[in-house]
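Prediction below, plus the sequence it came from.
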Amino acid sequence: MVSESARNVRVVALASGKGGVGKTSISVNLAVALAREGQRTMLVDTDFGLANAAVMLGVNPPDTIEDVLEGRLPVEAAMHVTGDGLRLLPGASGVLADTAPLETANRRLAEGLRRQSETLDFVIVDSPSGVQPQTMRYLAMSDRVLLVLTAEPTSFMDAYATVKLLSLDHGYTAVSVISNMVDSEASGRDLFGRFHDVASRFLPADLRYLGSLPRDEHMRMAIMRKQPCVTAFPESRATAGLARLAQALAAHDIPPSSGGSRFLGLEHLDGVA
């Protein structure tokens, strides 16, 4: 078994607070961009309400994470490998109420991911939007949370609520921010600065700025094509921004944590992690 200190793979979970801010699209494109940079990457879709990662990748795998949680298949059998070498564990819509007991289901997922951990550099987790208890548990079981933030007041407030619950209820403080749909890099830094000023005043969070993505219609057009933007529109501003984010993440100092080790089944896991 790989020890926490020895493991090279990092578990990175995407969060947004509210829906509609581009979290899943960033998860998918960032994972593909990392794979194209030579990083051995796996994308895990844990959104059991509205799982869309496979749709955005233009694939329709017959098996999903539900089969793993219910014990019907191991992770290896449910996993789909894309043409870019990205390993995808697809989500399954509308299955949360029917899954096995939480402790059993989480253990099955963790044990399967542990077998993959020695051959990966990154596990990108597309978490559900909102602040439901299971969403917060998955976020806390990561080495780093990437919080997608837009300038909308509702996004700002819901992002703050996410950081508050993570830091105060779960003792989790390692959060990096992506400013999305901004007019310029300066606007992205300004948005992060305003969020950092408010959050750091009241919360014990370690907030870092990862980068920004421009407002670009090509992101929406790629979704309509059921392709990642980095594949469909390689010359777009969005693709350039996603490549910068992938490079920044690969260079980011992300130490292994007990949360990420629990997600990978390398530490004790229970239903209330």
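Thanks, I have it. This one's a predicted model, so the numbers in the text were calculated from it and none came from an experiment.

contacts, neighbours, all on C-alpha from now
Will do.

And the residue lying farthest from the centre of the chain, how far from residue 230?
Distance from the centre of the chain peaks at residue 201, with 26.1 Å (Cα atoms, centre = their mean). Shown here: residue 201 relative to residue 230, a distance of 37 Å by Cα to Cα, to the nearest Å.

Comparison target below:
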Amino acid sequence: MPHLSPGLVVAVVSGKGGTGKSTVSVNLAETLCETGLAVALIDADLCQSSCATLLNEEPPASVLALARGAVSADRVFHRTACGVTLVVTGTATRPGGPAPFLFDALDDVLETVAQSHDVVLIDAPAGMDDAVRWALDRAHVGLLVLVGEPTSVTGAYALAKTVWQTVPSYPFLTVVNAADTDADAVQTATRFAELTTQFLGQTPTAAGWLPYDAHVRAAVRDQVPAVRRSPALQAAFAGLARGLAPLLPSARAAA
């Protein structure tokens, strides 16, 4: 593991697909950037990379190309229209998973952006493959995205169990996505916390919730972050961003 600078590294994860994890990552990155923070977003999904598509951006090169020696390091750091530094890992088709050299290159890239950004978001794949383990191992905190469905809660529980069996003190935050009401969001977060507390002896910290909003589907279709179109989502993501503020290096130093 590389020696990282104090910049906050957040692994955005989910126990299963379909929770809107990448949409959360993209909109949170843009929201944090709007507050004046230097933000980097690493798309570490080696099979279903979507952050560049959601932002309608075309990074000139991937980390996989860098790892293969096909491009220079400076070509993988792409500045988006809103000012986020976007890095895409690329698609790894090697049977059995990506080669170790890819994670070596990811370590180098992460070290670079961590030294020069206030926040680094790693959009990890769903589930618990090698890329997820890498993201969680490198991050200061894991942001676990839930939706109000039994399969989402079950998948998140399995992920948290795997991590907490190895690192009992690992800090997880939960965010409930696409909730119909505040009561529904609270119920989902509470159900998950009760489950992990009872069976794992660990309780995640609820970081907030994001409302269901028809603007999300339209924004995905139009390849723009939904926070540019929905005041309700702007407010919700701003609240989530404020929840991360105490974890920033400046806050930790002041404490």
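Yep, that arrived. Bear in mind the structure is a predicted one, so any value in this text is a computation, not a measurement.

Quick check: buried residues in stretch 159-179 of structure 2?
For stretch 159-179 of structure 2, the neighbour count (16 or more other Cα atoms under 10 Å) marks 159-161, 163-164, 170-179 as buried.

let me fix that: stretch 224-239 of structure 2
224, 225, 226, 227, 230, 232, 233, 234, 236, 237, 238, 239.

Go ahead and confirm the third one touches residue 219.
Yes - under the criterion of Cα atoms under 8 Å, residue 226 of structure 2 is in contact with residue 219, at a separation of 5.2 Å.

So which of the buried residues of stretch 224-239 of structure 2 are in strands?
Using DSSP state E, no member of those falls in strands.

For those residues, work out which two are farthest apart.
Across the buried residues of stretch 224-239 of structure 2, the longest distance by Cα to Cα is 20.3 Å; it joins 224 and 239.

hey, where'd the helices end up in structure 2?
Ranges of helices in structure 2, per DSSP state H, are 21-34, 51-55, 63-67, 100-116, 130-138, 150-166, 182-200, 214-222, 231-244, 249-254.

Between the ones you listed, which one is closest to residue 6 of structure 2.
Closest to residue 6 of structure 2 of these is helix 249-254 (Cα to Cα; 5.7 Å).

hmm, back to that, adding distance to residue 2 of structure 2, write the helices of structure 2 out as CSV.
As requested, the helices of structure 2 are exported to CSV (distance: least, Cα to Cα, whole Å):
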stretch, distance to residue 2 of structure 2
helix 21-34, 23
helix 51-55, 25
helix 63-67, 16
helix 100-116, 6
helix 130-138, 8
helix 150-166, 20
helix 182-200, 30
helix 214-222, 35
helix 231-244, 23
helix 249-254, 18
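
Buried residues in stretch 88-100 of structure 1, which are they?
By 16+ other Cα under 10 Å, the buried positions in stretch 88-100 of structure 1 come out as 88, 89, 90, 91, 92, 96, 99, 100.

gap between the two ends of it?
One end of stretch 88-100 of structure 1 sits 22 Å from the other (Cα to Cα).

hmm, who's touching that stretch?
Defining contact as Cα atoms under 8 Å, 6 or more residues apart in numbering, one finds that stretch 88-100 of structure 1 is touched by 42-54, 61, 63-66, 69-70, 75, 78-82, 105.

Could you give the number of residues near the equivalent of residue 246 of structure 1 over in structure 2?
Under the alignment by TM-score structural alignment, residue 246 of structure 1 pairs with residue 241 in structure 2. For residue 241 of structure 2, the neighbour count with other Cα atoms under 10 Å is 19.

Residue 241 of structure 2: what's it in contact with?
Residue 241 of structure 2 sits next to 28, 31, 32 when contact means Cα under 8 Å, 6+ apart.

what do you get for residue 194 of structure 2?
Listed by Cα under 8 Å, 6+ apart, the contact partners of residue 194 of structure 2 are residue 203.

just so I know, which of the helices of structure 2 lies nearest residue 10 of structure 2?
Across those, the minimum distance to residue 10 of structure 2, taken as Cα to Cα, is reached by helix 130-138, at 8.1 Å.

The closest one vs structure 1, average offset?
Compared with structure 1 after the fit, helix 130-138 of structure 2 shows a mean deviation of 2.6 Å (mean Cα distance after the TM-score superposition for structure 1).

what helices or strands is that helix leaning on?
Here helix 130-138 of structure 2 touches strand 8-13, going by 3 or more Cα pairs under 8 Å, 6 or more residues apart in numbering; DSSP states H and E.

against structure 1, where does the strand it packs on fall?
Going by TM-score structural alignment: strand 8-13 of structure 2 matches residues 10-15.

Mean distance of the matching stretch to its aligned residues in structure 2, please.
Compared with structure 2 after the fit, stretch 10-15 of structure 1 shows a mean deviation of 0.6 Å (mean Cα distance after the TM-score superposition for structure 1).

Inside strands: which ones of the contacts of stretch 88-100 of structure 1?
42, 43, 44, 45, 80, 81.

Grab the two from those that are most spread out in space.
By the measure Cα to Cα, 45 and 81 form the most distant pair in these, at 13.9 Å.
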